[in-house]
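Undergrad: Next come a sequence and a model predicted from it.
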Amino acid sequence: KGSPDIESSTSRVPGYIEQVKAMGVEIVPSIDELLKKVDVVFLETNDGRPHLEQAIPVFQAGKPVFIDKPVAGSLVDAIALYELSEKYNTPMFSSSSLRFAKGAQRLRNGEEGKITKCSTHSPCSLEATHPDLFWYGIHGVETLFTVMGPGCQSVKRTVSNADRDEVAGKWAGGREGHFTGVRKGTPKGYGGTAVGENGEV
């Protein structure tokens, strides 16, 4: 049914219900009822705050779950989700779709050699109910980590104002990553640049 304090969380639900009904999907009144009928759960609530509560019975039932962004409404809840996944030995996955962008995957797969520096940008609207980058910053951050890989050792926010956030990260071996979350101004849309052993893209 969505969250009443997030307009986009409630306004889209009736339309989505009608769309999936038209595809022959059965609508059930609860997660418990859903779990009797499915092998895998896609938790698509766009409010991250109830995700932990919603996911607990899914983990207890041993059903693999994809949790759409934001994975949670706080770091504490995000960590708890992954701990439950491990406790119940039940796969859990969450990401931005930009993890699978062709350009990011090409760089991740080494087509430009080892990446030493990467800068990404994306829209970064804020939502009062969620910590700043949780709400929409994931898209550019996900692209950055797709290209750079794990092992970020330090993070520093260098700019934060009404128009944008800029965050710099350092990886082992002197590798650097930079994310710009844009609310007003440029750059527009989604994108980035990377410097690799074979040049800059």
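TA: Happy to help now that I have it.

Undergrad: rest of the way, CA atoms for contacts and neighbours
TA: Noted.

Undergrad: Pull out the buried positions in the helix or strand containing Y16.
TA: In the assignment (DSSP states H and E), Y16 maps to helix 13-22. Across helix 13-22, burial judged by 16 or more other Cα atoms under 10 Å covers no residue at all.

Undergrad: And for stretch 141-156?
TA: 141-148.

Undergrad: Now intersect the residues you listed with the strands, please.
TA: Assignment to strands by DSSP state E places none of those there.

Undergrad: And the longest helix belonging to the chain, what's buried?
TA: If you go by DSSP state H, the chain has its longest helix at helix 75-87. Neighbour counts over helix 75-87 (16+ other Cα under 10 Å) mark 77-78, 81, 84-85 as buried.

Undergrad: what's next to that helix, contact-wise?
TA: Under the contact criterion Cα atoms under 8 Å, 6 or more residues apart in numbering, helix 75-87 has outside partners 52, 55-56, 59, 71-72, 91-92.

Undergrad: most surrounded residue in the residues you listed?
TA: Among the contacts of helix 75-87, V71 has the most neighbours (other Cα atoms under 10 Å), with 30 neighbours.

Undergrad: Leaving out sequence neighbours, find the closest residue to it.
TA: Distances taken as Cα to Cα, 6 or more residues apart in numbering place G48 nearest to V71, at 5.6 Å, with adjacent residues excluded.

Undergrad: Run a quick neighbour tally on that neighbour.
TA: Neighbourhood size, G48 [other Cα under 10 Å]: 22.

Undergrad: how about it, secondary structure?
TA: Here G48 is recorded as coil under DSSP: H, G, I helix; E, B strand; the rest coil.

Undergrad: another structure for you, compare them:
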Amino acid sequence: MKTIGFIDYFLEEWHAEKYPAWIEAASGGTMKVAYAYGKIDSPKGLTNAAWCEKKGIELLPTIDAVVEKSDYLIVLSPDNPEFHAELAELPLQSGKRTYIDKTFAPDRQTALQLFEAAEKHGTPMYSTSALRFATEYMEADRTGIETICSLGPGRLDNYSIHQIEPIISLMGTDVRRVMYTGTAHSPALLLAFGDGRQATVNQFGPEVPFSMVLNYASGQAKVVKPESNFFQLFIANLVKFFETGESNVDPRETVAIITVIEQGIKAMHTPHQWVDMPRA
């Protein structure tokens, strides 16, 4: 059996809670989350020690210990990407297959640095939103998409990735400008691509499920609702990555996604004005 180590900001969070059982099931019992490290205890819940005892996972005192004992590594901290550079430093030097949870990085510079570190040390690494693997998005016709209107819940800083990632996977990375068109309670972005195509990201309350309208140059439109179990599809992809060391998520897309989020947050301060995407 191959062992997996969790490295997290704090361990009592939704992804850390769900991933162990999902990974064990998806791998047919050939992989198991066996070790974990948390930088701090949960501010609102169980200590790391109590969480590990409940889950049957060995708590280790340092990131180095998790890296040393584990076959594969998962850097979590899904809602605190500002800690990913710190938490991923040793994993990315290890050469061991490493997954870094969404949101990959707090900004473009950090995203580039993480990929550079992984390449320097020969460490297979990737990151993604689970929504990328929704069957409905994966099977959508990408040819001739002119406009996307995307809907979903959550905040811009930590949940817009679940709309932006599918948009980039469907339309490519050539986003040139971003405009904030939302309100204080309903974030919204307009993405302008280099060839005139556009996409909108619209965030509402938790009652609004993810969906998209794809409009094609032919004039045809298609409503796409991700009703497949995209988390299980993502976990299957993660298991395959651990087995092969190969990811089917293009790093250029991941960097573009983080850049859109970063520039979108900047654009909040100047609504209805274009903010250019960095090209270097």
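TA: Now that the structure is in, tell me what you want to look at. Fair warning: this is a prediction, and the values are worked out from it, not measured in the lab.

Undergrad: what's the TM between chain one and chain two?
TA: Superposed pair, TM-score by TM-score structural alignment, normalised by the length of the first structure: 0.77. Supporting alignment: 183 aligned residues with a Cα RMSD of 2.8 Å.

Undergrad: What residues in the second structure pair up with the helix or strand that the longest helix of the first structure is followed by?
TA: The first helix or strand that comes after helix 75-87 of the first structure along the chain, using DSSP H and E, is strand 92-93. Mapped onto the second structure using TM-score structural alignment, strand 92-93 of the first structure spans residues 125-126.

Undergrad: with the first structure superposed, average distance for that stretch?
TA: Relative to the matching residues in the first structure, stretch 125-126 of the second structure has an average distance of 1.5 Å after the fit, by mean Cα distance after the TM-score superposition for the first structure.

Undergrad: how far is that stretch from where the chain is centred?
TA: 11 Å (Cα atoms, centre = their mean, to the nearest Å).

Undergrad: neighbouring contacts of that stretch?
TA: 92, 97-100, 115, 118, 247, 249, 251.

Undergrad: Please apply the same query to stretch 138-152 of the first structure.
TA: Contacts of stretch 138-152 of the first structure (Cα under 8 Å, 6+ apart): 69-70, 95-99, 104-105, 107-108, 115, 117-123, 169-172, 177-181, 190-191.

Undergrad: In the second structure, what range does it match?
TA: The aligned range for stretch 138-152 of the first structure is 161-175, by TM-score structural alignment.

Undergrad: Pull the distance from that stretch to the chain's centre.
TA: 12 Å.

Undergrad: what ranges do the strands span in the stretch 101-250 of the second structure?
TA: 125-126, 145-153, 175-180, 188-193, 198-204, 211-216, 221-224 (DSSP state E, counting those that start in this stretch).

Undergrad: can I get those in TSV with distance to G5 of the second structure?
TA: Formatted as TSV, the strands of the stretch 101-250 of the second structure follow (distance: least, Cα to Cα, whole Å):
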stretch	distance to G5 of the second structure
strand 125-126	14
strand 145-153	30
strand 175-180	36
strand 188-193	36
strand 198-204	33
strand 211-216	34
strand 221-224	36
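
Undergrad: between these, which gets nearest to G45 of the second structure?
TA: Closest approach to G45 of the second structure among the strands of the stretch 101-250 of the second structure (Cα to Cα): strand 145-153, 24.4 Å.

Undergrad: ok, and for the closest one, which residues are buried?
TA: Buried residues in strand 145-153 of the second structure, counted by 16+ other Cα under 10 Å: 145-153.

Undergrad: Nearest to V66 of the second structure among those residues?
TA: Using Cα to Cα, those come closest to V66 of the second structure at P153, 34.4 Å.

Undergrad: follow-up on the earlier one: next secondary structure after the helix holding Y16 of the first structure?
TA: Downstream of helix 13-22 of the first structure, the next assigned helix or strand under DSSP H and E is helix 31-35.

Undergrad: Report all helices and strands that the helix or strand encompassing T3 of the second structure contacts.
TA: In the assignment (DSSP H and E), T3 of the second structure maps to strand 2-8. Judged by 3 or more Cα pairs under 8 Å, 6 or more residues apart in numbering; DSSP states H and E, strand 2-8 of the second structure is in contact with strand 31-38, helix 63-69, strand 72-75.

Undergrad: Next, format these as TSV and append distance to N158 of the second structure and mean neighbour count.
TA: Output for these, formatted as TSV (distance: least, Cα to Cα, whole Å; neighbours: other Cα atoms under 10 Å):
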stretch	distance to N158 of the second structure	mean neighbour count
strand 31-38	20	24
helix 63-69	24	19
strand 72-75	16	26
